[in-house]
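S.K.: give me a 3D structure for the following:
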Amino acid sequence: MRLKIVHGWKGLPESERGAAVALGNFDGVHRGHQQVIAQAAKAALALKRPLGVVTFDPHPRRLFRPSEPAFKLMTHDQQARALEALGVDILYLLPFDFEMASFGDREFVERVLVGNDREGLAVRHVGVGFDISFGRGRTGSAELMKAYGQEFGFSVSVAEPVANRDGEKFSSTGVRDALRDGHPEQAARILGRPFAIEGVVRRGQQLGRQLGFPTANVEVEDYVVPRLGVYATRTRLPDGRVVPGVANLGNNPTTGMVETRLETWLFDFDEDLYGQVLETELIAFLRPELKFDSIEALIEQVMRDAAQARAIVAPAF
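M.R.: Model (predicted):
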């Protein structure tokens, strides 16, 4: 991976300072985020400086509202790959702890973004979205960032909202709402690519294999939970191959309740995937998760689901 990941903002070598950066949470790296990064990229080119992205780990919501349901749209690895594809050179993962949370908007800019010989990123440019908020109490804004840029000597770009033909603004909240409503194609339009769940394949009951449709089981963990049910899918293997399939996202009410997981049947595929990391795209929602009266009824429905999913995803292969 060409992208360099930097953890923290103190004691960095000069090679990791002085970038033109985009600032935000960038969960999902959706088309609105891409506009913020594109403007920072123009500045990086003009200034002949690396292009950086500044974000936080964990997401501030985890510190302030730890009891909220899972909401993430991507793992750090997925985010890094998406940013690298956009030409980002450095990803700054700033620890969002109680120290960071205590910084007012001015202190955040002065200490973290600008800094001195011992700390800070020494940014040359900061790209933000029109709705940026930063600092304790979320008092910082795009206009305030412009003022700080003039004071501390860095340029600022502000990306205007990006919207679809109906005027709906692209946002991470819009992606989450679309997924929870069972509209992965709408989420994909906002993201600019299908939403995907990545994780390690775990051993399950292996009931699917006994019934004729072996599945690769991945825990949902910190992801936002899309509408439970059956999806047409595409799965990317560690070696880069992409395999069409059908997946159940749910709790298995027919065969024994489990934690929410994605169980994917990869079509025309029979290799051992246990312990490997898979990334499965949700392409189309087929039906809600159901509880069947018998295993026979379950098998019949799974075969109908598979036929429907094949018609949607397999022609591309």
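
S.K.: only C-alpha atoms from now on, for both contacts and neighbour counts.
M.R.: Noted.

S.K.: residues of the biggest helix by length in the chain that come out buried?
M.R.: Longest helix in the chain, counting residues (DSSP state H): helix 295-313. For helix 295-313, a neighbour-count test (16 or more other Cα atoms under 10 Å) marks 298-299, 302, 305-306, 308-310, 312-313 as buried.

S.K.: second chain to compare with the first, below:
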Amino acid sequence: MLAAMQGTLSDWYESTSGLPARLQGGVVAIGNFDGVHLGHRAVLEQTLEIARTTSVPALALTFEPHPRTFFRPQQPVFRLTGARRKAHLLLDAGMDGVVSEPFDDGLARQTAEDFLQKHLQQGLKVSHVVAGHDFHFGRNRGGTPDLLMQWGREHGFGVTLIDAFNDPQQPSSIVSSSRIRTALGEGDVATANRLLDRPFDVAGTVVEGARLGRTLGYPTANLKLPEETQLRHGVYAVRLQRADGSLHDGVASFGRRPTFDNGAPLLETFIFDFSGDLYGEAVTVFFHGWIRAEEKFESAEALVYQMDEDSLAARRILERSPPVTVQ
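M.R.: Predicted coordinates:
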């Protein structure tokens, strides 16, 4: 499982233009890398192997926002990792640098040849490119893997295309960001975490809620997640990391609180054996296990009884779960 994050973001860049000379001329992995899951890591490992053999930097080139969100803003992608988290994971995986190229009108209009020339040759000065076997690029996805390989032969850089990565436990299925999103939408945290090779996490600033939990003896730290979040509504065993790096076990509910107001979705985390005010603090919540679906209770007393049971279930799950933290 991926270890605790130790890197910094000093080598995270927002464009291929202006990249420092020490990071040019390297081996570049290209992709969206949402989640930095097992399949992505196969691409990164190949990138690192080639870079070490040739004694050049290893970099990852990705895009923000997700191209599907750019083209269909009314249906934004449920992101497994935001830009900052993704960059941190890529650097922690061994990349010497990460470039999050803005996916805007200008990039969308670029021909495949313009993309290769501007970003790969002029900006990155690549010596080798590593990408998925189905990598397409440029206007209307006109750039194909064959074009990339031909361009590399003509302009002096190598190209390695990586086949889809099969799930080690289900060899007939591939590991993909879409599959992980589907698992999370079904509450299947175990599968999502296995394919991510770490607990799925979300980050945000604690906001003030209706204080219903406090009246029930379960005060919570509340996060508003992006509207496109498709995590199944329900109760989870979680760990919450505070801004100071401390990690705390807890139980969280994500949903609309049907027993009370059936309002907008909110992630409400009760931290075990903790008292304090977290309002306004940036926190990260790691999902270690699914407990049950959200449901409406006939009374507050019935809800509290179930919350007691949920807390016991969460403690049992967390006893078996090694902590993983992010900086």
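
S.K.: can you give me the TM-score here?
M.R.: Aligned and superposed, the two chains score 0.93 in TM-score terms (TM-score structural alignment, normalised by the length of the first structure); 313 aligned residues with a Cα RMSD of 1.8 Å.

S.K.: strands along the first structure, start to end?
M.R.: 4-7, 20-23, 51-57, 90-95, 125-129, 155-159, 196-200, 216-219, 229-236, 242-250, 261-266, 277-288 (DSSP state E).

S.K.: just name the most buried of the ones you listed.
M.R.: Mean neighbour count (mean count of other Cα atoms under 10 Å) peaks for strand 20-23 among the strands of the first structure, with a mean of 30.

S.K.: matching residues in the second structure for that one?
M.R.: Mapping strand 20-23 of the first structure onto the second structure (TM-score structural alignment) gives residues 27-30.

S.K.: do stretch 45-53 of the first structure as well
M.R.: With TM-score structural alignment as the criterion, stretch 45-53 of the first structure aligns to 52-60.

S.K.: before we move on, the earlier item: average distance between the match of strand 20-23 of the first structure and the first structure?
M.R.: Superposed on the first structure, stretch 27-30 of the second structure shows a mean distance of 0.9 Å to its aligned residues (mean Cα distance after the TM-score superposition for the first structure).

S.K.: from the chain's centroid, how far away is that stretch?
M.R.: 19 Å (Cα atoms, centre = their mean, to the nearest Å).

S.K.: contacts for it?
M.R.: Outside stretch 27-30 of the second structure, the residues that touch it by Cα atoms under 8 Å, 6 or more residues apart in numbering are 43-44, 47-48, 50-51, 56-62, 126-132.

S.K.: same thing with stretch 92-103 of the second structure?
M.R.: For stretch 92-103 of the second structure, the external contacting residues (Cα under 8 Å, 6+ apart) are 5-7, 11-16, 23, 41, 44, 48, 57-67, 70, 83, 87, 90-91.

S.K.: let me see the contact set for the residue nearest to the spatial centre of the second structure.
M.R.: The second structure has Thr81 as the residue nearest its centroid, 2.2 Å off, counting by Cα atoms, centre = their mean. Contact partners of Thr81 of the second structure, counting by Cα under 8 Å, 6+ apart, are 34-35, 202.

S.K.: export the residues you listed to a markdown table and tack on distance to Asp96 of the second structure?
M.R.: Putting the contacts of Thr81 of the second structure into a markdown table (distance: Cα to Cα, whole Å) gives the following:
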| residue | distance to Asp96 of the second structure |
| --- | --- |
| Asp34 | 19 |
| Gly35 | 19 |
| Val202 | 25 |
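
S.K.: which one of the residues you listed is nearest Arg194 of the second structure?
M.R.: Taking Cα to Cα as the measure, Arg194 of the second structure lies nearest Gly35 of the contacts of Thr81 of the second structure, at 11.9 Å.

S.K.: contacts only, for Arg176 of the first structure.
M.R.: Arg176 of the first structure touches 71, 73, 187, 224, 226, counting by Cα under 8 Å, 6+ apart.

S.K.: tell me the two of these that are most distant?
M.R.: Across the contacts of Arg176 of the first structure (Cα to Cα), the longest gap, 14.0 Å, separates Phe71 and Ala187.

S.K.: the more surrounded of these two?
M.R.: Set Phe71 of the first structure next to Ala187 and count neighbours by other Cα atoms under 10 Å: Ala187 wins out with 27 against 18.

S.K.: in contact with the more buried one, which residues?
M.R.: Applying Cα under 8 Å, 6+ apart, the residues near Ala187 of the first structure are 174-176, 178-179, 194-195.

S.K.: and these as CSV, adding distance to Leu93 of the first structure?
M.R.: Shown next, in CSV, are the contacts of Ala187 of the first structure (distance: Cα to Cα, whole Å):
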residue, distance to Leu93 of the first structure
Gly174, 24
Val175, 23
Arg176, 23
Ala178, 27
Leu179, 26
Pro194, 24
Phe195, 22
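
S.K.: quick one: Gln121 of the second structure and Ile30 of the second structure, what's the gap?
M.R.: Per Cα to Cα, to the nearest Å, Gln121 of the second structure is found 14 Å from Ile30 of the second structure.

S.K.: name the nearest residue to the alignment partner in the second structure of Glu279 of the first structure, ignoring sequence neighbours.
M.R.: Here Glu279 of the first structure is matched to Thr284 in the second structure, going by TM-score structural alignment. The spatially closest residue to Thr284 of the second structure, leaving aside those adjacent along the chain, is Ala203, at 4.2 Å (Cα to Cα, 6 or more residues apart in numbering).

S.K.: show me what that neighbour lines up with in the first structure.
M.R.: Ala203 of the second structure maps onto Glu198 in the first structure, with residues paired by TM-score structural alignment.
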